[in-house]
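*Asks:* just the structure for this:
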Amino acid sequence: MSGKKNFPLRIDPKLYEILERWAADEFRSVNAHLEYLLRDSAHRAGRLPGGRQPPAAPSEPEEQDK
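*Replies:* As a prediction, the model looks like this:
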């Protein structure tokens, strides 16, 4: 079983469409991209445990050759 917390999220459909396109551009699922964006924001705000750390790499595969 995953160690991640599940919770419902209500989001404006137009914002979801934007996130969906953005996630696709980054070769991530919307869920993985939201987690990345939230982790990056927490990092920038100095809110991650252990001080300022780089955001974790996404768990989904990235594009190999651009």
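*Asks:* make it CA atoms for all contacts and neighbour counts henceforth
*Replies:* OK.
*Asks:* number of residues surrounding Val30?
*Replies:* Burial of Val30 is recorded as 19 neighbouring residues (other C-alpha atoms under 10 Å).
*Asks:* could you also give me the structure for this next sequence, so I can compare it with the first?
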Amino acid sequence: MPAEKKAYPLRISATVLEAMQRWSDDELRSVNAQIEYVLREALRKSGRLKAGMAKPMVDDKPDT
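*Replies:* Predicted structure coming up:
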């Protein structure tokens, strides 16, 4: 059973959002998936997210 996703409104500067859009385009992810990836990696690196919890709930990156 996949983990539950929760909606969360995010206020973000236009500059940061544009940079995230370019990065997500480069990685072939949606902006939402890219933001989740960046947050998950930061949490993992800081030791705030257990290793088993660091897996993406949905990977929308297409197979190449």
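*Asks:* buried residues, stretch 49-64 of structure 2. List them.
*Replies:* Ala54 (16 or more other C-alpha atoms under 10 Å).
*Asks:* burial measure for the closest residue to Lys61 of structure 2 other than its chain neighbours, as a count.
*Replies:* Nearest non-adjacent residue to Lys61 of structure 2, counting by C-alpha to C-alpha, 6 or more residues apart in numbering: Arg29, 5.2 Å away. Look at Arg29 of structure 2: counted by other C-alpha under 10 Å, it has 18 neighbours.
*Asks:* distance of Arg29 of structure 2 from Lys50 of structure 2?
*Replies:* In this view, Arg29 of structure 2 and Lys50 of structure 2 are 24 Å apart by C-alpha to C-alpha, to the nearest Å.
*Asks:* same check, this time on Pro9 of structure 2
*Replies:* Distance from Pro9 of structure 2 to Lys50 of structure 2, by C-alpha to C-alpha: 25 Å.
*Asks:* also Leu39 of structure 2?
*Replies:* From Leu39 of structure 2 across to Lys50 of structure 2, the span is 13 Å (C-alpha to C-alpha).
*Asks:* who's in contact with Glu62 of structure 1?
*Replies:* By C-alpha atoms under 8 Å, 6 or more residues apart in numbering, Glu62 of structure 1 lies in contact with 26-28.
*Asks:* now those as CSV including secondary structure and distance to Glu63 of structure 1?
*Replies:* Shown next, in CSV, are the contacts of Glu62 of structure 1 (DSSP: H, G, I helix; E, B strand; the rest coil; distance: C-alpha to C-alpha, whole Å):
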residue, secondary structure, distance to Glu63 of structure 1
Glu26, coil, 8
Phe27, coil, 7
Arg28, coil, 10
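*Asks:* this completes my enquiry, with thanks.
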